[in-house]
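Enquirer: I need the structure of the sequence given here:
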Amino acid sequence: MPALLRTIARRAAPVLRSPFPVLRANMYSKPPKENIGVVETSVGLGVFTLTILGPSGWILAHLEDYKKKE
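Expert: Below is the predicted model of the structure:
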């Protein structure tokens, strides 16, 4: 157990001491294996639009029904 704590402390100490954390990004320079076509892009954008705007549009369309207290 003490060895585990020493390992964690060794890795965490430089991060905790520095005022600015070191940011590392994974960069890849290869082209994609497969190109994404127009159909796939359109379907993806359509699904995201429906997922994000669908529920809010439903609520706004039925706002008068929600206002009624029965």
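Enquirer: only C-alpha atoms for contact and neighbour calcs from this point on.
Expert: Will do.
Enquirer: Could you point out the longest helix of the chain?
Expert: Taking DSSP state H as the criterion, the chain has its longest helix at helix 38-61.
Enquirer: And this one, please, so the two structures can be compared:
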Amino acid sequence: MDYKKIADDVAQKILSYSQDTSGWKVAKSTKDITVSWKPSNEYPGNIYRGEGILLEIPEKVIPYVSGQI
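Expert: Okay, here's the model as predicted:
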């Protein structure tokens, strides 16, 4: 199994969601974070995305985002 290709395909799909600006509806919003959703084109149900700004240096944030902690 070509795990590199699978990972690259998943990364590309996630990037396409973040660049897609159409059809998203706000599910919840605070002063720091917005969670949006829209129907999935790939499976029954919805996809969700969270957006926010983290006021911290990358060295402290990246381990949490990458699952290293």
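Enquirer: Once they're superposed, tell me the TM-score.
Expert: Remark: TM-score between the superposed chains equals 0.29 [TM-score structural alignment, normalised by the length of the second structure]; 28 aligned residues with a Cα RMSD of 3.5 Å.
Enquirer: which helices and strands sit right next to the next helix or strand after the longest helix of the first structure?
Expert: Remark: after helix 38-61 of the first structure, the chain's next helix or strand is helix 63-67, criterion DSSP states H and E. The contact analysis (3 or more Cα pairs under 8 Å, 6 or more residues apart in numbering; DSSP states H and E) places helix 63-67 of the first structure against no helix or strand.
Enquirer: Can you get me a residue count around residue 9 of the first structure?
Expert: 12 (other Cα atoms under 10 Å).
Enquirer: Now do the buried residues in whichever strand or helix holds it.
Expert: Assigned by DSSP H and E, residue 9 of the first structure falls within helix 2-17. Judged by neighbour count (16 or more other Cα atoms under 10 Å), helix 2-17 of the first structure contains no buried residues.
Enquirer: list the helices and strands that helix packs on?
Expert: Judged by 3+ Cα pairs under 8 Å, 6+ apart, helix 2-17 of the first structure is in contact with no other helix or strand.
Enquirer: picking that back up, buried residues, the longest helix of the first structure. List them.
Expert: So for helix 38-61 of the first structure, nothing qualifies as buried (16+ other Cα under 10 Å).
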